[in-house]
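Enquirer: structure of the sequence below:
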Amino acid sequence: MTMKMNTAQSGNGSSRYLPGETRAYAHRWFFTAACIYAALIIPLTLLARHGFGPAVLSVPTGHAFEMLFGLAPALIAGYLLGPMPARRLVWFLCFWLLARIAGLIAPFAWPALVFNALFVILFARQLLPRLWAAKKWRNRSLVPLLGLICAITIAVILAGRLDEYLLHRYLIDESVQLFALLMLFIGGRMLAPAAAGEFYRQGMELGARVQPNIEASLIITIAAAYLLAPVAVPFSGMLLILCGVLAGIRLFRWQLWHCLARPDLICLGLGYGWLALGLILLGWAKLDGGSHFSTAVHAITVGALGTLATNVIVRVTLLHVKQYPSRIPQIVIMTGFMSIAAVTRMAADFSNYRETLLIIAASGWSIAFLFALHVLLTSRTAPQVKPTQNPSTNS
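Expert: Below you'll find the model as predicted:
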């Protein structure tokens, strides 16, 4: 990974390759790692199902853990950590990488537990105090949400190590709601100001921006659905359906049909739409006794997470180097491949051509992340700005 060195170190040729106390951007490092990992993990999962890949990926919970607690934390770290000393960032990335390698080799062994724990502890220690300084409770709600995700990362591995496989699967299945809430929050905070800016450019005004009442309702509703899941599954399902409807209303009020000249906003809106649909389907699956649970989960993890992740990676990267995402045609192509991946993965649950559809879905997913990786790497040649704040705050 390349990084900008300070003036004092610029005279030493060898120091260019030794990360010290210089400032480095977390989104460059973690987004690059996430793109490479995402492009590889799904094809590896398909190979594992036929006996040619890591055995843990052939098990649904193993695949789900790496998607939710392997890939997603790298995306979160890239988006939220911001600039920091390069030496510290190297530790973050090393622990994340070692956790992924250990988990693929022996998912419940001590190395997997230790490296995952070290990563989430460092992550929480670095980020949570900063988020707690926010004035509004809606912003502070990220602290218990991220803290719970970090704790569940360790709990899932411990449950597997203690042979508590029912608890192991339950924790993974229900954690989908937590990641959905995180996407609702971050996606809304990114879409609202961007849409308002486009309205202003057209001489109009967008009245419904962050929509704090709906955002507060989303936070409370998903939190209640998560807490009630062990004791009142049908009620938890109804709350998730309500949450999906609220997310759909919020998306509708952004009036993105006025932003057709901004494909980057339309693509972000599509990811948010997948999230609303996925929550409705997840709630319905709970009401239906778990039927088609996998289909609902993939609407969230492939449709929403995949679309929002690739678009956020490209958007944050380009804004960081003062380029405009609306001028990058790769965004539409990338989002198209991810939409194909989501539709074919969901359709595979109902088709006689399941294996073919799974291959198409895996290919679409990997191609989309390779497009995002291409934008990341080509942006390295653009002039860089001084690291003064988290690039996500400007998005």
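
Enquirer: can we go C-alpha only for contacts and neighbour counts from here?
Expert: Noted.

Enquirer: so Met84 belongs to a strand, correct?
Expert: Yes: counting by DSSP: H, G, I helix; E, B strand; the rest coil, one finds Met84 located in a strand.

Enquirer: what's the local residue count around it?
Expert: 19 (other Cα atoms under 10 Å).

Enquirer: do the same with Ala232
Expert: 11.

Enquirer: next: the one 10 residues further on.
Expert: When counting by other Cα under 10 Å, one arrives at 20 neighbours for Leu242.

Enquirer: look up which helix or strand it falls in, please.
Expert: helix 233-253 (DSSP states H and E).

Enquirer: just the buried positions in that helix, please.
Expert: Neighbour-count burial for helix 233-253, counted by 16 or more other Cα atoms under 10 Å, picks out 233-248, 250-251.

Enquirer: please apply the same query to stretch 49-59.
Expert: 49, 53-58.

Enquirer: about what we covered before: what angle do the next helix or strand after the helix holding Leu242 and helix 233-253 make?
Expert: Downstream of helix 233-253, the first helix or strand assigned by DSSP H and E is helix 263-287. Helix 263-287 runs at 160 degrees relative to helix 233-253, counting by axes from the mean of the first three to the mean of the last three Cα atoms, to 10 degrees.

Enquirer: could you also give me the structure for this second sequence? I'd like to compare it with the first:
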Amino acid sequence: MSDTLSRRANDVPVLLAFPFRPFFLLTALYAAGLVAAWVAFLFAGMPLPLGVNPVQWHAHELLFGMVPAAIAGFLLTAMCNWTGASPLRGGGLLALILLWAAGRAAIWLSGWLPLWLVEAIDLAFLPLMAAYVARVLLRHGNRRNLVLVALLALLTGANLLMHLGFSGIWPTGGRLGEILALDLIAVIMVVVGGRITPAFTANWLRMKGRDPAQVRRSEALDRAAFWSTVVMVPADLTMSLPALASVMALFAALINGWRLFAWRGWKASEEPLLWILHFALAWIVVALLLKAMTPWLELSPSVWMHAMGAGAGGTLILGVMTRVAMGHTGRPMQLPRFAIWIYVAVIIAGLVRIIAAFVPQLAYPALIGSAFAWAVAFLLFVLVYWPILSQPRADGRPG
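Expert: Below is the predicted model of the structure:
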């Protein structure tokens, strides 16, 4: 039986053997290309065939183009570990990839297509992926991770709000959808980061002969971090009460900061594959604090939004992709040569983007510098990891 499964797996092209392989590469390529096109539009006047507001297009494609591809690569891979299920591969995986790509093409060509068609194509990816994940989890009795399915469903709702804004049916829907998407992505990062970061850190300490109990994990604190972040969603729905959203964000920042401190990330400071995860989760705390201060210091919402998106989102996506790509291809769990510059570049991109939001006088050079560093980080991922993701597992196993 195992020989039959192995032969079937070997009949599938390597890039379609496991979801993380194509989706991680697509995430990186799209992240770099999207920001490059945005800067070319802003500063070089490059025309874009868009039927929607370019600013909202930029936000939409980062939140509902790049991020869902990264989620698909991670979630469709991780759930195989959670359940023992076979991965989505071959034709089924290709169909999902093509649906994601069709959504991207529809948005980019929205100036030439009916908006209802653009909406129908773009809105299909997240609920289809959620339905597939839910079916696999329920079939294997894994109800604990159904929370991620619920978050994908809510993220679909945020995408719908953005499309209602695009079409003019609900003019403020676009902005609300953008904020709610960032809130929901923050929740997903809190959940995923809370699952993998302390576990990986404790395992590494054990492997090094150190005390893994230094990483202090608490289910109660995990639940508090989750719910304190979740309540930002209804708080932000009441956009006329910014003080309420501010208080919720401060509470979430304190709880998430406390949890992160308990994991003792500095104990693994010599391992880049670990400290980058702690660094990314620290970005979440910073973004929440900035969100809490926004109405009182009259900050632009762009500050906390880019701290959450470019800072936390970009860093955690690259941190997870660089680690998963090594572990799931049968290679030693260490950062490849030159890959440390991926982390350096994405950290610079996040920090410089915050400077652009904080200091309007520096916006022009800071935006260009941030975009350049962002593109370097993701293109370097493609260059370093293409041989890893496009070739068979180093240990000869299928997948």
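
Enquirer: what range does stretch 312-332 of the second structure cover in the first structure?
Expert: Per TM-score structural alignment, the counterpart of stretch 312-332 of the second structure in the first structure is residues 304-324.

Enquirer: report the buried residues of the matching stretch.
Expert: In stretch 304-324 of the first structure, counting by 16+ other Cα under 10 Å, buried: 304-318, 320-321.

Enquirer: contacts for that stretch?
Expert: Contacts of stretch 304-324 of the first structure with the rest of the structure, by Cα atoms under 8 Å, 6 or more residues apart in numbering, involve 27-28, 31, 75, 79, 183, 187, 264, 267-268, 270-275, 278, 325, 331, 334-335, 338-339, 365, 368-369, 372, 375-376, 379, 382-385, 391-392, 394-395.

Enquirer: surely Met238 of the first structure and Leu287 touch.
Expert: Yes: assessed by Cα atoms under 8 Å, Met238 of the first structure is found in contact with Leu287 at 7.3 Å.

Enquirer: could you measure Thr22 of the first structure against Val385 of the first structure, distance?
Expert: Distance, Thr22 of the first structure to Val385 of the first structure, by Cα to Cα, to the nearest Å: 14 Å.

Enquirer: which one of the two has more residues nearby?
Expert: Each of Thr22 of the first structure and Val385 has its neighbours counted (other Cα under 10 Å); Thr22 has more, 18 against 9.

Enquirer: residue in the second structure paired with Leu191 of the first structure?
Expert: Checking TM-score structural alignment: Leu191 of the first structure goes with Thr197.

Enquirer: so that match versus Arg397 of the second structure, what's the distance?
Expert: 26 Å.

Enquirer: now do Leu128 of the second structure
Expert: 29 Å.

Enquirer: do Arg264 of the second structure as well
Expert: Arg264 of the second structure sits 35 Å away from Arg397 of the second structure, going by Cα to Cα.

Enquirer: ranges for the helices of the stretch 1-150 of the second structure?
Expert: Counting by DSSP state H, counting those that start in this stretch, the stretch 1-150 of the second structure has these helices, from start to end: 2-10, 20-44, 54-61, 67-83, 90-108, 115-122, 125-139, 146-167.

Enquirer: will you turn those into CSV that also has distance to Ala181 of the second structure?
Expert: Shown next, in CSV, are the helices of the stretch 1-150 of the second structure (distance: least, Cα to Cα, whole Å):
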stretch, distance to Ala181 of the second structure
helix 2-10, 36
helix 20-44, 17
helix 54-61, 9
helix 67-83, 10
helix 90-108, 17
helix 115-122, 15
helix 125-139, 13
helix 146-167, 6
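
Enquirer: map Glu355 of the first structure onto the second structure.
Expert: Glu355 of the first structure maps onto Tyr364 in the second structure, by TM-score structural alignment.

Enquirer: now that match, nearest residue through space, not along the chain?
Expert: Counting by Cα to Cα, 6 or more residues apart in numbering, Tyr364 of the second structure lies nearest to Ala356, which is 7.5 Å off, once chain neighbours are set aside.

Enquirer: what about the one you found, which helix or strand?
Expert: Residue-wise, Ala356 of the second structure maps onto helix 340-358 under DSSP H and E.

Enquirer: run through who's touching that helix.
Expert: 272, 276, 299-300, 302-303, 306-307, 310-311, 314-315, 318-319, 362-364, 366-367, 369-374, 376-378, 380-381.

Enquirer: list the buried residues for it?
Expert: Here helix 340-358 of the second structure shows 340, 342-358 as buried, counting by 16+ other Cα under 10 Å.

Enquirer: check which element follows it along the chain.
Expert: Sequence-wise, the next helix or strand downstream of helix 340-358 of the second structure (DSSP H and E) is helix 363-389.

Enquirer: tell me the gap between that following helix and the middle of its chain.
Expert: 16 Å (Cα atoms, centre = their mean, to the nearest Å).

Enquirer: now that helix: buried residues?
Expert: For helix 363-389 of the second structure, using 16+ other Cα under 10 Å, the buried residues are 363, 366-382, 384-385, 388-389.

Enquirer: over to stretch 199-214 of the first structure?
Expert: Neighbour-count burial for stretch 199-214 of the first structure [16+ other Cα under 10 Å]: 199, 206, 208-210.

Enquirer: mind listing which of those residues are in helices?
Expert: Phe199 (DSSP state H).

Enquirer: pick the one among the buried residues of stretch 199-214 of the first structure closest to Phe92 of the first structure.
Expert: Val210 (31.7 Å; Cα to Cα).

Enquirer: and the residue nearest to the closest one when sequence neighbours are not counted, how far from Thr381 of the first structure?
Expert: Nearest residue to Val210 of the first structure, sequence neighbours excluded (Cα to Cα, 6+ apart): Ala192, at 5.5 Å. For Ala192 of the first structure, the distance to Thr381 of the first structure equals 30 Å [Cα to Cα].

Enquirer: higher neighbour count, the two?
Expert: Ala192 (21 against 9).

Enquirer: wait, the more buried one touches Arg209, no?
Expert: Yes: in this structure Ala192 of the first structure lies within contact range of Arg209 using Cα under 8 Å: 4.8 Å.

Enquirer: mutual contacts of these two, please.
Expert: Joint contacts of Ala192 of the first structure and Arg209 (Cα under 8 Å, 6+ apart) are Trp254.

Enquirer: centre-most residue in the second structure?
Expert: Val67 (4.3 Å; Cα atoms, centre = their mean).
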